[in-house]
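Enquirer: No sequence on hand, only this structure:
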């Protein structure tokens, strides 16, 4: 479905991208990202014609450095393309944000954004390689994660996704980062990274099931469901419940009782509305 994005300013488009990411609306992200890139490119062209300082762009309502919008639009588009399996197109997006130093009049904030997108571009190349089954890049990607704490959770998710698709063992990755992720739980929730946080449990459970570790798979799913209810994350709950149903015949009576209790919690919440 084609979105009507006319008349929406750059910062509102950014918020739409974030919401679409949370909802895993990859096709929507493609449209919004293109619109944001077009909008910010227009503003930059106007600025060039006026020979104005970048700060003059604040009159157009921009809340952040113009570098951020160029980078964010193509970064989110690249992620969406990667999620859709369109890897070559995702690589094309990476080339658009890996070097943003060409933008004139960049201030200190802008140069920080240039450096950020330069680093994230290399990381996202590793991710595409992993999605294609090239596990040779895993040590380099793990090194990147060790040096970038905020990228640990999404990074582990990408590794789990690759391990599930290509059926290889990443127990050592879970062992290395599980305590760090648990310690940063509050950060992930308060910084609106709920989608990453819930998906971590869901993907870990899916990985355990593939590895034949059914007890840990089901227990992790129950934790995912419990956390989804607590954080009111419907997307996460639906995904975890669907996987639980697939594994239902391999659960213990205690696990099944806990699952039924969680379902009752949801029903009670709905009836009280």
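Expert: Received the coordinates, thanks. From a predicted model like this one, the values you see are computed outputs, not experimental measurements. Residues are numbered from 1 along each chain as shown.
Enquirer: C-alpha only now, for contacts and for neighbours.
Expert: OK.
Enquirer: How about residue 94: what's its closest non-neighbour residue?
Expert: residue 121 (5.7 Å; Cα to Cα, 6 or more residues apart in numbering).
Enquirer: next up, a second structure to put side by side with the first:
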């Protein structure tokens, strides 16, 4: 007996077992008795809709979606399957998490590649409604079966997969970025702007400054081109379609130069970094700023002030510390990167910042609670974890240099734990090396805590690279 017949057999069996007539079963399901008769008796039988199979399933006492595997044959009963009905069915399967059924339907659909348009439209519908996870199986289907490697549809599908694949594992993120990079320039400009910023962020998290610079330069060039195109659109006589982007254009322009400044900072090219900062300090000249655009303009203005202080501090200008500290107090979201800069500069130039650490003690403890208590659930993004781990590492160096070994041990353990959680292998080794440098100053309970961190390995990342450090604990 075919699956399509089985659905009808289930209904007939239910009618016989409970003594239902078409009329009484119609009342139980909420389906007109004439429709039920046509589904069961008409030759050929009337097709069952997704809504009807849900109502029938409920009336039969089964859980939602229990008959969906059988319903697949119903969808493909005709020589030319109904795209609208299959689309509704797939969306319903996505709502119920029926991935095996979805895969079964997609495999059948791909026997005729004209249905690829339907699959892509379903993916976009799910994605734009916030159902990112549910959309990926459809995008992967498009990516696997698209015949034209330079098609926009393929590039967008690969972009969506790329975005959904970004997680807390920095090494894994870099692999994902490398796989996607081939498709970046095939995207429409509206998607390409965001893709370039995302790729830059991933390499930023891995301290791959040459790659950050490469993609940042591309972002700067493209954002300038788009801004010029938008300007021509507003003053020209011929109508040009307005570019719709995920964020306002002012964001991509400003962010490109902000990242450029960060690259120059990490390359020690502080004067050039100051020049880059000046390019996003005042973005009021950009035409067509709406409310959201003005919000970003003000953010970049504030970041320009903060990053000017950052560069001056790194050049050893300690006279601005009171002003910089006040800026951080007035802008709590800047405390994490700002403190890292101050402590790093103190370590490089040998000045004391005990008063600043005391002033921001509660903020540091707050980050510790928020991040260390949520290491396993993805609550905070990788950048906040990275910044906090960097701060802990710099504080550990500072405290060790000033012979405050208990504080140093506390912070080096925190940095080691978080670096392992986001899979930053080089930084894990740096943290372990710093501990080994001061091992002789550790108390017995600190040695034991270090052993626990190493053996636990935070998903085995530490134990894979620890080498001789574990043996040296004994």
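Expert: Sure thing, it's come through. Quick caveat, the model's predicted, so the values are computed rather than measured.
Enquirer: care to give me the TM-score?
Expert: Here the TM-score for the pair of chains, by TM-score structural alignment, normalised by the length of the first structure, is 0.88; 267 aligned residues with a Cα RMSD of 2.6 Å.
Enquirer: that older thread, ok, the counterpart of the residue nearest to residue 94 of the first structure in the second structure - contacts?
Expert: By TM-score structural alignment, residue 121 of the first structure lines up with residue 304 in the second structure. Neighbour list for residue 304 of the second structure: 277-278, 280-281 [criterion: Cα atoms under 8 Å, 6 or more residues apart in numbering].
Enquirer: go on, residue 87 of the second structure?
Expert: Residue 87 of the second structure is in contact with 118-119, 122, counting by Cα under 8 Å, 6+ apart.
Enquirer: Could you find the counterpart of it in the first structure?
Expert: Under the alignment (TM-score structural alignment), residue 87 of the second structure pairs with no residue of the first structure.
Enquirer: Any figure for the gap between residue 87 of the second structure and residue 72 of the second structure?
Expert: 12 Å (Cα to Cα, to the nearest Å).
Enquirer: What is the equivalent residue in the second structure for residue 179 of the first structure?
Expert: Residue pairing (TM-score structural alignment): residue 179 of the first structure is matched to residue 362 of the second structure.
Enquirer: Look at residue 388 of the second structure and say how many residues are nearby.
Expert: 24 (other Cα atoms under 10 Å).
Enquirer: okay, how far is it across stretch 125-143 of the first structure, tip to tip?
Expert: Counting by Cα to Cα, you get 14 Å between the two ends of stretch 125-143 of the first structure.
Enquirer: buried set for that stretch?
Expert: Along stretch 125-143 of the first structure, these residues count as buried under the neighbour rule (16 or more other Cα atoms under 10 Å): 125-131, 133, 135, 138, 141-142.
Enquirer: picking that back up, Provide the contact partners of the helix or strand containing the match of residue 179 of the first structure at residue level.
Expert: Assigned by DSSP states H and E, residue 362 of the second structure falls within helix 361-372. The list of residues contacting helix 361-372 of the second structure from outside it, by Cα under 8 Å, 6+ apart, reads 335, 380, 385, 388, 418.
Enquirer: please redo it, this time with the cut-off set to 7 Å
Expert: The contact list for helix 361-372 of the second structure, computed with Cα atoms under 7 Å, 6 or more residues apart in numbering, reads 380, 385.
Enquirer: Let me see the ranges of the helices in the stretch 51-200 of the first structure.
Expert: Assigned by DSSP state H, counting those that start in this stretch, the stretch 51-200 of the first structure shows helices spanning 66-83, 87-97, 108-131, 138-146, 152-166, 171-183, 185-190, 194-210.
Enquirer: In the second structure, what range does the fourth one match?
Expert: Using TM-score structural alignment, the residues of the second structure aligned to helix 138-146 of the first structure are 321-329.
Enquirer: Superpose on the first structure and give me the mean offset of the matching stretch.
Expert: Aligned to the first structure and superposed, stretch 321-329 of the second structure gives a mean residue distance of 0.6 Å (mean Cα distance after the TM-score superposition for the first structure).
Enquirer: and residue 137 of the second structure, what does it touch?
Expert: Taking Cα under 7 Å, 6+ apart as the definition of contact, residue 137 of the second structure has no neighbours.
Enquirer: which residue lines up with it in the first structure?
Expert: Counting by TM-score structural alignment, residue 137 of the second structure corresponds to no residue in the first structure and stays unaligned.
Enquirer: Whichever strand or helix holds residue 137 of the second structure: what's the following helix or strand?
Expert: Assigning secondary structure by DSSP H and E places residue 137 of the second structure in helix 132-145. Counting by DSSP H and E, the next helix or strand C-terminal to helix 132-145 of the second structure is helix 152-165.
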